[in-house]
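# A predicted structure for the sequence below; I have some questions about it.
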Amino acid sequence: MRISPHARAPGLIQNRANTTAGTPRMTTPLPPAPDARRTLMLLRISAASLLLALLLLFTPSPRELAALPLGAALLALLPLLRSLARTEQAKASAASAADERERQLLDAIEALPAGFELWDAEDRLLLCNQRIREDYPQVTEYLVPGLRFKDVLRQSLAAGLVTEARGREADWLAERLAERGQRLRPRLQQFGDRWLHLYEQRTASGQLVCIRLDVTELVETQHALARAQAAAQAERQLLERAVDAMPAGIEIYDEQDRLLLANRRVVSWMPHLDYAQMLGKTFAFMLEQTRAAGALPVEAHGMEEAWMAERLARRGRSEQAHLQQLSSGLWLRVSETRTPEGFLVAVRQDISDLVLKERELQASQAQLQAIIMTAGVAIVTIDAAGHMLSCNPAVERLFGHRAGEMLGQNVSLLMDEPDRGAHDHYLRRREGSDGERELPLLGRTREFNALHKSGRSLTVQVSVSEIRGPQGKQYVGVITDLTERKQFEIELQHANEQLLRLSTTDALTELANRRLLMQKLEEEWRRGLRLGTPLSLLLVDVDHFKLYNDHYGHQAGDSCLVRVAEALRASVGRPTDVVARYGGEEFVLLLAQTDATGAMAVAERCRASIRQAAIEHAVSPQGPLLTLSLGVISAVPLRGGTASQWLAQADLALYQAKAQGRDRAVAAGLFNPI
């Protein structure tokens, strides 16, 4: 590659001797001096060309030219001189074009988004672009023409910049030099906190071209992806172990109803299926395999085709659990739920013992059932696990469920939150303690949040008694509907709240009224005395409001006060701050735990909100828009003083704001109760 002495590209290789005031200036090695003989010839040709130009300028005839001294010789050399001049002109044009191409090439190298280096056959630096200096500022001063690559590496190692070489610098240097220009693939290297791809290729002349590309973002993304994949794998393993340890049988199917996962309990219940081979197979295929093995549930015997068609039709479409008796005699409670992604989770619970107990109890409860069925109150019988064993017609009327929908279901079916969650939590705790926990409702009457089948909320009163028999503990619940009475209590409470609200709220602006303000002021004053925290109060007055009323009318004045109230309410930032209408066009902002700086900031926000509201006040001496005057007082409450004295000083500050020209906030002096 030819490097022209006329090429100038900012950022290319520099010499320390040509660096002044910290500003690099590009230099390139100078070309060797031209041959002396060639120089002499050029001088002679130039002189002859000059003489020829003079002769042609005066345009003598050939006869006159022949009569001149040396004329005949010049006339003979004229074609040769013209030929030489054209040749030299062509060479100059070619050199100029070559210089332009070289300049363009150097500009292109400088514009590369990656670092570029060129080393000679002896691995000495020829040139590099500005990107190299930006990427390696610690070794910039060593990037000079003629410096060997291994010397630059030693400087980088000495500065501790090559992360992968730390602790083995000598071995790493030997390995790096050995593979220099030999790799077919790019080399990934960490330099400081950055990652680089190094592309090294030798030219036919033995020079080495090196491209350094910053791939830090790509490497960090790959590392983050690897960590995410490892975390996802760990989470999947944890999920599989957790599902495997559950006391219920769990199966998970994808959106195409293909089996993804089944825990050990399901595998033990379905020995006719090889679940290792069933992974990825559809539920319909597994059902067909079950029929072929003669292992369909007892309810399907004699009507296999119809049962299978119905089973597939309601697959994942019902939120209600259904019972199945396997050919082995095992009773299962099966519930199927679709996830938002379309996956189906099937939960199978072994309730064989419960079914057996239920059947035994049915025979012994015939006499009791007759009494319960004629009772006017709702009566329900549940087992120790909370499953409803019987219910009378009053239960159906109260909750809207048919008896068949409730029997075998947990009594939490009739509950509404939060009582349903508390009940389920109790059952889990009871199971974890080997069923020794007593029902907390025994011997007591308690109100419950119940739920009608239609979704309507009910309030009921429940009394529970325990029955001991050969089948174990059972519980009888007597349920009374309190919904209407509870609704009346709620309406009465709402009326009382409305009355309290009306007594503490300004009817026009819906801000706190003066009564509530004084109550809150006394509370915050006592809290400030107890805790030693600052308290601030802003007394706000609408400037020239009487003129506003006289000009626009009282109805417009009321609307104006409502807009002022909205602006003041928007200016406070905490729910504990109180905004009240003090009377007429005066308002008060009570700011707990707020010092003087914070109070003045709120005051300025109030004035800014009013300006932003742009309420027209054509007759105001202050200008065409409505303005506010504010008196501000901030202090830590002191013993011996009162909230009323403190409020009076805020009123004095408001008076000063008006006296100084209105449309401003004035802070009161230090509070001194004496």
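Yes, it's here.

# CA atoms for contacts and neighbours, from now on please.
Will do.

# and the host helix or strand of L196, what does it pack onto?
Here L196 sits within strand 194-202, counting by DSSP states H and E. With contacts taken as 3 or more CA pairs under 8 Å, 6 or more residues apart in numbering; DSSP states H and E, strand 194-202 sits against strand 187-191, strand 208-214, helix 216-245.

# Give me the distance between the two termini of stretch 155-172.
14 Å (CA to CA, to the nearest Å).

# Ok, stretch 562-578 next?
First-to-last residue span, stretch 562-578, CA to CA: 16 Å.

# what about T483, distance to V395?
For T483 relative to V395 (CA to CA), the value is 14 Å.

# go on, T374?
12 Å.

# again, but for H401
Applying CA to CA to H401 and V395 gives a distance of 8 Å.

# Now mean neighbour count and distance to R430 too, for the helices and strands packed on strand 194-202, in a markdown table please.
Converted to a markdown table, these look like this (neighbours: other CA atoms under 10 Å; distance: least, CA to CA, whole Å):
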| stretch | mean neighbour count | distance to R430 |
| --- | --- | --- |
| strand 187-191 | 16 | 59 |
| strand 208-214 | 20 | 62 |
| helix 216-245 | 13 | 19 |
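
# Put this next to the first one:
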Amino acid sequence: AALEAVRDPVTGEIEDFRCLVVNPVISKFFNQSREELVGKLVLKRFLNRVAPELFDQFVAIANTGTSLEGDLEYTFGDYRWHNFSAVKLGDGFAVTVRDITARKQIELELREANKQLREVADLDALTQVTNRQNFSDRLRQELTILARQEQPLSLILVDVDNLKSHNDTYGYLVGDNVLVRVAQALKQAVDHPNALVARYGGDEFAILLPRLCLEKAIDLGETILQTVHKLAIPHSPTNPEAIVTLSIGIVTQTPTFHANPESFVAQAYQAMQKSQEQGGNLCCVL
């Protein structure tokens, strides 16, 4: 299509563009017939509805000879994408428009599929919480971010007490179900923004809590203990009062730029071991 500038007779500034040549694609693009477009001032009114910023860019083509290429998405009945390229032609410009809706839809579907694959790859297959690799990546990121912001980072490590004996008594399938139920309980208990619940090892979980102070991390640890206790998961066929409990270790730091992720986790481990040494079902802080 070809469009001619319509200028203000006093200032010489371009007020709109008049359509000189229109092909079927352009006609469909404007959602008007060729007869309705040729000789008419339609560009500015159309762009005001879909992409007002483009008008000034088309003016620049006519005034300076610059060229322009891009994608435009808009809705007229259904959602459409068009690719366009425009170059100076006389006192106006010529524009080529291609409907790329089908290609864009494929790209979006592929992007969504890749997103879902990444999300699945980041999850522990059994418990459907984040896996250890993704936890480690996120921990490094948060240490860097919070060092710059001078904000605290809390880490809660959780161990399922005596899971080995539970597996010996009930079998590994039942033990796996315990891990799934504990993971669900952790997700239920943790409502802190940007928190990350991960399966860290066989019967261990890690909860990363950016910008959470130690006092609130301890409160959350106690909430987790209570949440799992209420599940009353049986731990012994001969003792109905024996239920699954947790050992929890908590550490909070305001990271420095030289913070070491392994050292940070090791401190949480020490706190968790203190809980285990005291019989479990307990939160300990290093």
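Now that the structure is in, tell me what you want to look at. Quick caveat: nothing in here was measured; it's all calculated off a predicted structure.

# Can you calculate the TM-score here?
The TM-score (TM-score structural alignment, normalised by the length of the second structure) is 0.75; 270 aligned residues with a CA RMSD of 3.6 Å.

# Comparing T374 and V395 of the first structure, which shows the higher neighbour count?
Each of T374 of the first structure and V395 has its neighbours counted (other CA atoms under 10 Å); V395 has more, 24 against 11.

# Distance from the helix or strand containing the more buried one to the middle of the chain?
Assigned by DSSP H and E, V395 of the first structure belongs to helix 393-399. Centroid displacement of helix 393-399 of the first structure relative to its chain, using CA atoms, centre = their mean, to the nearest Å, is 49 Å.

# With stretch 604-621 of the first structure instead?
Using CA atoms, centre = their mean, the offset of stretch 604-621 of the first structure from its chain centre is 40 Å.

# ditto for stretch 548-558 of the first structure
51 Å.

# what about it, start to end distance?
Across stretch 548-558 of the first structure, first to last residue, CA to CA, it's 10 Å.

# Tell me which residues are up against that stretch.
Residues outside stretch 548-558 of the first structure that contact it (CA atoms under 8 Å, 6 or more residues apart in numbering) are L508, F545, H617, V619, S620.

# out of these, which are buried?
Among these, those classed as buried by 16 or more other CA atoms under 10 Å are F545, H617, V619, S620.

# Make a markdown table from the residues you listed and add secondary structure and distance to H223 of the first structure to it.
Converted to a markdown table, these look like this (DSSP: H, G, I helix; E, B strand; the rest coil; distance: CA to CA, whole Å):
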| residue | secondary structure | distance to H223 of the first structure |
| --- | --- | --- |
| F545 | helix | 68 |
| H617 | coil | 65 |
| V619 | coil | 70 |
| S620 | coil | 68 |
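
# can you tell me which two in these are farthest apart?
F545 and V619 (9.9 Å; CA to CA).

# Show me what the helix holding V395 of the first structure is packed against.
Short answer (3+ CA pairs under 8 Å, 6+ apart): helix 393-399 of the first structure packs on helix 366-374, strand 378-383.

# Out of the ones you listed, which one sits most buried?
strand 378-383 (a mean of 23; mean count of other CA atoms under 10 Å).

# how far off helix 366-374 does it point, in degrees?
Relative orientation of strand 378-383 of the first structure versus helix 366-374 (axes from the mean of the first three to the mean of the last three CA atoms, to 10 degrees): 140 degrees.

# what's in contact with strand 378-383 of the first structure?
Contacts of strand 378-383 of the first structure (CA under 8 Å, 6+ apart): 372, 388-395, 398, 411, 473-480.

# what's the offset of it from the middle of its chain?
Taking mean C-alpha positions (CA atoms, centre = their mean), strand 378-383 of the first structure and its chain are 49 Å apart.

# likewise stretch 641-656 of the first structure?
49 Å.

# can you give me the helices in the stretch 251-400 of the first structure?
264-269, 275-278, 283-292, 304-313, 352-364, 366-374, 393-399 (DSSP state H, counting those that start in this stretch).

# quick one, which of these is nearest to C210 of the first structure?
Using CA to CA, these put helix 275-278 closest to C210 of the first structure, at 54.3 Å.

# so where is that closest one in the second structure?
Mapped onto the second structure using TM-score structural alignment, helix 275-278 of the first structure covers no residues at all.

# what's the longest strand seen in the first structure packed up against?
Looking across the first structure with DSSP state E, the single longest strand is strand 457-469. Counting contacts by 3+ CA pairs under 8 Å, 6+ apart, strand 457-469 of the first structure packs against strand 445-451, strand 472-481, helix 483-504.

# Many thanks, have a good one.
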